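Novice: A predicted structure for the sequence below; I have some questions about it.
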Amino acid sequence: MAGYEEEEVKLFGAWGSPFSSRVEIALKMKGVKYQLIEEDTGNKSPLLLKYNPVHKKIPVLLHNGKPIAESIVIIEYIDDTWKSGTPILPQHPHQRAMARFWAKYIDDKLVPMWKSIRSTGEEQEQATKETEEALRTLENELQGKKFFGGETIGLADIIANFLGLWFGILEEVCEIKVLTQDKYPRIHQWINEYVESSVMKTSLPKRSELLSLFQTYFKPTK
């Protein structure tokens, strides 16, 4: 999109958030210059509440004064608005639909379960079982593919951001092991390819810093 460098692009987010990181990855893939406005999720700014009055959470993209909320919605907006850089969604309608399907599956099945896995007793046992079922589904989906999007990183891969870095850190901090290499070798291979890709090396938080942050907020439940 001609002249995008002069446009106002701001991201209300937080460096340790996998959801905020999703949007930063998309912006960098498209070569869009932006200003990151760091939010304290425990003390949300009036501007964040103004621009996302419905959910009142990060991330929020502000493009020329117009806010867009929810990470998947924002990423699709970025891909539709800026045609330079790397495409995030494929052009073929069926492939686009499948990318959206797997992005939603990952968002619905894996991210919300983590709070339950950190619980105890029957609730933890059921959550672990459901998470392992979702991981097996993703393991099968990766058969014969480098990324969920095929040979290049696409929408579903960006949405699986949590799985690529945060999941393993939370396992370490919470002293739980679900995503084992012997059970999910394709997912582990995907993680290696994902975090070692050029865009992720400049987009993802440092693991050591993220580990330190999560050791403060996600201590093992005794």
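Specialist: Sure, I can see it.
Novice: going forward, measure contacts and count neighbours with C-alpha atoms only.
Specialist: Fine.
Novice: Buried residues of the longest helix anywhere in the chain, list them for me.
Specialist: Among the segments of the chain that qualify as a helix by DSSP state H, the longest is helix 121-141. Residues 124, 127-128, 130-132, 134-136, 138-139 are the ones in helix 121-141 that count as buried (16 or more other CA atoms under 10 Å).
Novice: Equivalent analysis for stretch 190-203, please.
Specialist: Quick answer for stretch 190-203 (16+ other CA under 10 Å): 190-191, 193-195, 200, 203.
Novice: One more to weigh against that first structure:
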Amino acid sequence: MGEVKLIGAWGSSMTWRVQMLLKMKGIEHEYVEEDLANKSPLLLQHNPVHKKVPVLLHNGKAIAESLVIIQYIEETWENGPSLLPKNPYDRAVARFWAKYFDETCLPAILKAIKTAGEEREKAKEEAIELLKFLDNEVKGKKFFGGDTIGLVDIALSFGAYWFDIILELVGLELITKDKLPNLCQWIDEFVNYSFVKENLPDRDRLTHVFKVMFPGSAAK
């Protein structure tokens, strides 16, 4: 299917999304590590709009934005497991929840992390209310994709692993069993799923990265 190259950054959950699917499908590719503090001409050339990772290069043609890349991979390579169901309606639902997390939940949670005092408490409650929709969506299921991980599970990986580290560092309780029991159960299933567990970035190294990003964090 031609040359495949992934421009990414270590520890980036958005890069990880794409890496996971490439590995799941057994797609041979070259990985190019990007220094986000000193962005390369390669990245700026192929993603001049957002100047962010990840970027997938397939036969020299660039595709940006992780969810867009995932869907491109799904439509281009039939080998290996699929993250999207066969039924068109179910595929649309999966795309909806993945987009909902990125565009609605993610900004709300980041606001709670970056604020303090009464503003943080208000932002926290708003984030919980938004996450309750996802909590209900995964109720009674092992994964959002059913018995196996799917698009929504991969999209929510930031909330399952990366956010857990950040929330611990800043001293913020957000995803708790009393407020979001189904999401908590899903997180446990997801991070301990063998293929996911084997490919998650090292927690200690990631914690060190976030300590630099959040110098006033609770954990020292």
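Specialist: Good, I have the coordinates. On a predicted model such as this, the values are computed, not experimentally measured, just so you know.
Novice: picking up where we left off before, out of the buried residues of stretch 190-203 of structure 1, list just those in helices.
Specialist: Per DSSP H, the buried residues of stretch 190-203 of structure 1 map to helices at 190-191, 193-195, 200.
Novice: And the furthest pair within those?
Specialist: The largest separation in these, counting by CA to CA, is between W190 and M200 at 12.7 Å.
Novice: Tell me where structure 1 has helices.
Specialist: Secondary structure of structure 1 by DSSP H: the helices cover 18-30, 46-51, 71-81, 93-109, 113-117, 121-141, 155-159, 161, 167-174, 185-196, 198-201, 207-217.
Novice: Nearest to Y4 of structure 1 among those helices would be which one?
Specialist: helix 71-81 (9.5 Å).
Novice: now the angle from that closest one to helix 18-30?
Specialist: Orientation of helix 71-81 of structure 1 against helix 18-30 (axes from the mean of the first three to the mean of the last three CA atoms, to 10 degrees) gives an angle of 10 degrees.
Novice: Where in structure 2 does stretch 157-169 of structure 1 fall?
Specialist: Residues 153-165 of structure 2 are matched to stretch 157-169 of structure 1 when aligned by TM-score structural alignment.
Novice: Any chance of CSV for the ones in helices among the buried residues of stretch 190-203 of structure 1, columns distance to L170 of structure 1?
Specialist: Shown next, in CSV, are these (distance: CA to CA, whole Å):
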residue, distance to L170 of structure 1
W190, 18
I191, 15
E193, 20
Y194, 18
V195, 16
M200, 19
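Novice: Tell me which residue of structure 2 lines up with K30 of structure 1.
Specialist: Aligned partner of K30 of structure 1 by TM-score structural alignment: K25.
Novice: Near the closest residue in space to that match that isn't next to it in sequence, how many other residues are there?
Specialist: Nearest non-adjacent residue to K25 of structure 2, counting by CA to CA, 6 or more residues apart in numbering: G80, 4.1 Å away. Residues near G80 of structure 2, counting by other CA atoms under 10 Å, number 14.
Novice: What does G80 of structure 2 correspond to in structure 1?
Specialist: Checking TM-score structural alignment: G80 of structure 2 goes with G85.
Novice: Please report the distance of that match from D79 of structure 1.
Specialist: 9 Å (CA to CA, to the nearest Å).
Novice: joint contacts of the two?
Specialist: Counting by CA atoms under 8 Å, 6 or more residues apart in numbering, the shared contacts of G85 of structure 1 and D79 are K30.
Novice: What's the separation between the most far-flung residue of structure 2 relative to its centre and E125 of structure 2?
Specialist: No residue in structure 2 sits farther from the centre than E118, which is 28.3 Å out by CA atoms, centre = their mean. Separation of E118 of structure 2 from E125 of structure 2 (CA to CA) stands at 11 Å.
Novice: Kindly report the same for A9 of structure 2.
Specialist: According to CA to CA, A9 of structure 2 and E125 of structure 2 sit 32 Å apart.
Novice: With adjacent residues omitted, what lies nearest to T176 of structure 2?
Specialist: Nearest to T176 of structure 2 is C184, by CA to CA, 6+ apart, at 6.6 Å.
Novice: Just give me the match in structure 1 for the one you found.
Specialist: In structure 1, the residue matched to C184 of structure 2 (TM-score structural alignment) is H188.
Novice: neighbours of that match, just the number please.
Specialist: 18.
Novice: and what of L179 of structure 1?
Specialist: Counted by other CA under 10 Å, the residues lying close to L179 of structure 1 total 19.
Novice: ok, back up a step: quick one: end-to-end distance for the match of stretch 157-169 of structure 1.
Specialist: 18 Å.
Novice: Tell me how far it lies from the chain's centre.
Specialist: How far stretch 153-165 of structure 2 lies from its chain's middle: 6 Å, per CA atoms, centre = their mean, to the nearest Å.
Novice: What of stretch 200-216 of structure 2?
Specialist: On CA atoms, centre = their mean, the centre of stretch 200-216 of structure 2 falls 16 Å from the chain's centre.
Novice: whereabouts in structure 1 does that stretch align?
Specialist: Counting by TM-score structural alignment, stretch 200-216 of structure 2 corresponds to residues 204-220.
Novice: Now do the matching stretch: everything it contacts.
Specialist: Contacts of stretch 204-220 of structure 1 (CA under 8 Å, 6+ apart): 15-16, 21, 25, 118, 165, 169-170, 173-175, 195.
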